[in-house]
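[1] sequence below, structure please.
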Amino acid sequence: MPNPAPDIILFDGVCNLCNGFVQFVIRHDPAGRFRFAALQSEAGRVLLLAQGLAPAAVAAEPESVLLLSGGRLYSHSAAVLRIAEGLGGGWRLAALGRALPAAWRDAVYRFVARHRYRWFGRQQSCMLPTPALKTRFL
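    Have a look, this model is predicted:
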């Protein structure tokens, strides 16, 4: 049986909060289940187009993290909850967040996403992975 395709986290590569989230996932994902692509990268644009999304439209929305898993694209709080669950261990408790209505979860997500640059700052360019992590980035 072939290995399933890895889950891919698409993130805002210039956002400090998003980069911190990617570093968090890397630290808590020693098995390397997740791969990463900045939304601004060529790989990110190709993945978005393959999902029928225009990269410019995604940039206009307050998206900071998307998850491509099993051929399906998850956004907003659904993406974050699925990523946390995928880390295993105690992070699976994040599934309890689904008890809240998606509209509420997504409202909080959008609020943070809209203010992320002001609160956490941004970089001039996307982060460069270390040589040891390069294989996890597309």
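
[2] every contact and neighbour count from this point should use C-alpha atoms.
    Noted.

[3] all strands of this structure, in order?
    Remark: strands assigned in the chain by DSSP state E are 7-11, 34-38, 65-69, 72-74.

[4] reformat those strands as TSV; add distance to residue 105 and mean neighbour count.
    Below are these laid out as TSV (distance: least, Cα to Cα, whole Å; neighbours: other Cα atoms under 10 Å):
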stretch	distance to residue 105	mean neighbour count
strand 7-11	19	25
strand 34-38	23	23
strand 65-69	14	22
strand 72-74	14	15
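
[5] which one of those strands lies closest to residue 92?
    Nearest to residue 92 among those is strand 34-38; the distance by Cα to Cα comes to 15.4 Å.

[6] can you list contacts of that closest one?
    6-13, 22, 43-44, 126, 136-138 (Cα atoms under 8 Å, 6 or more residues apart in numbering).

[7] another for comparison:
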Amino acid sequence: MQQKSQTPTYLRDMDFPEGKKIILFDGVCNLCNAAVQRIIQRDRQDVFLMAPLQGPTARELTRERGIDTEQVDSIILIDPGVAYYIKSDAALEIARDLKGYRWLPFLTGWIPRAVRDWVYDLVARNRYGWFGKRQDCMLPTPEIKEKFLD
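    Sure, this is the predicted structure:
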């Protein structure tokens, strides 16, 4: 008897709705939660789904891709079946799909990744001290619950 895959069906790339991208974020970081709220407000084409890095969906998606969440612990963008992006690349890729922010990749994309990621890492390292930290992951309101995977 053949054993079924241990990967839950909803995590397989082929099962994600076409055209959707997944943002994995630090669910206890106030800065990250504010960014997620802004993304939801600006996601006029309904492109993004969200999952906190502390949840089972993010654990499975990062494991499948070999992403070390000890090294990248603030934002990851997954475009199922295409690629994943981390740090400043993730932020710029997200901006491409947001009303009012599409200009950002053109303005800052020419800056070398090493410089962009240095600034990104500086903010990421200090985000709890500068912006605070929650005890638990954000609970989505009923109006935006369908945007979250867990």
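
[8] any chance of the strands of the first structure in JSON lines, plus distance to residue 122 of the first structure?
    Shown next, in JSON lines, are the strands of the first structure (distance: least, Cα to Cα, whole Å):
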{"stretch": "strand 7-11", "distance to residue 122 of the first structure": "13"}
{"stretch": "strand 34-38", "distance to residue 122 of the first structure": "14"}
{"stretch": "strand 65-69", "distance to residue 122 of the first structure": "15"}
{"stretch": "strand 72-74", "distance to residue 122 of the first structure": "24"}
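
[9] what's the closest of those strands to residue 88 of the first structure?
    Across the strands of the first structure (criterion: Cα to Cα), the nearest stretch is strand 34-38, sitting at 12.1 Å.

[10] what stretch of the second structure does the closest one fall on?
    Using TM-score structural alignment, strand 34-38 of the first structure lines up with residues 48-52 of the second structure.

[11] what's the mean deviation for the matching stretch versus the first structure?
    Following superposition, stretch 48-52 of the second structure is found to deviate from the first structure by 0.3 Å on average (mean Cα distance after the TM-score superposition for the first structure).

[12] correct me if wrong: residue 97 of the first structure contacts residue 81.
    Yes. Counting by Cα atoms under 8 Å, residue 97 of the first structure does reach residue 81; the two are 7.2 Å apart.

[13] what about the residue nearest the centre of the first structure, distance to residue 22 of the first structure?
    Nearest residue to the geometric centre of the first structure (Cα atoms, centre = their mean): residue 65, 3.3 Å. Here residue 65 of the first structure is placed at a distance of 9 Å from residue 22 of the first structure (Cα to Cα, to the nearest Å).
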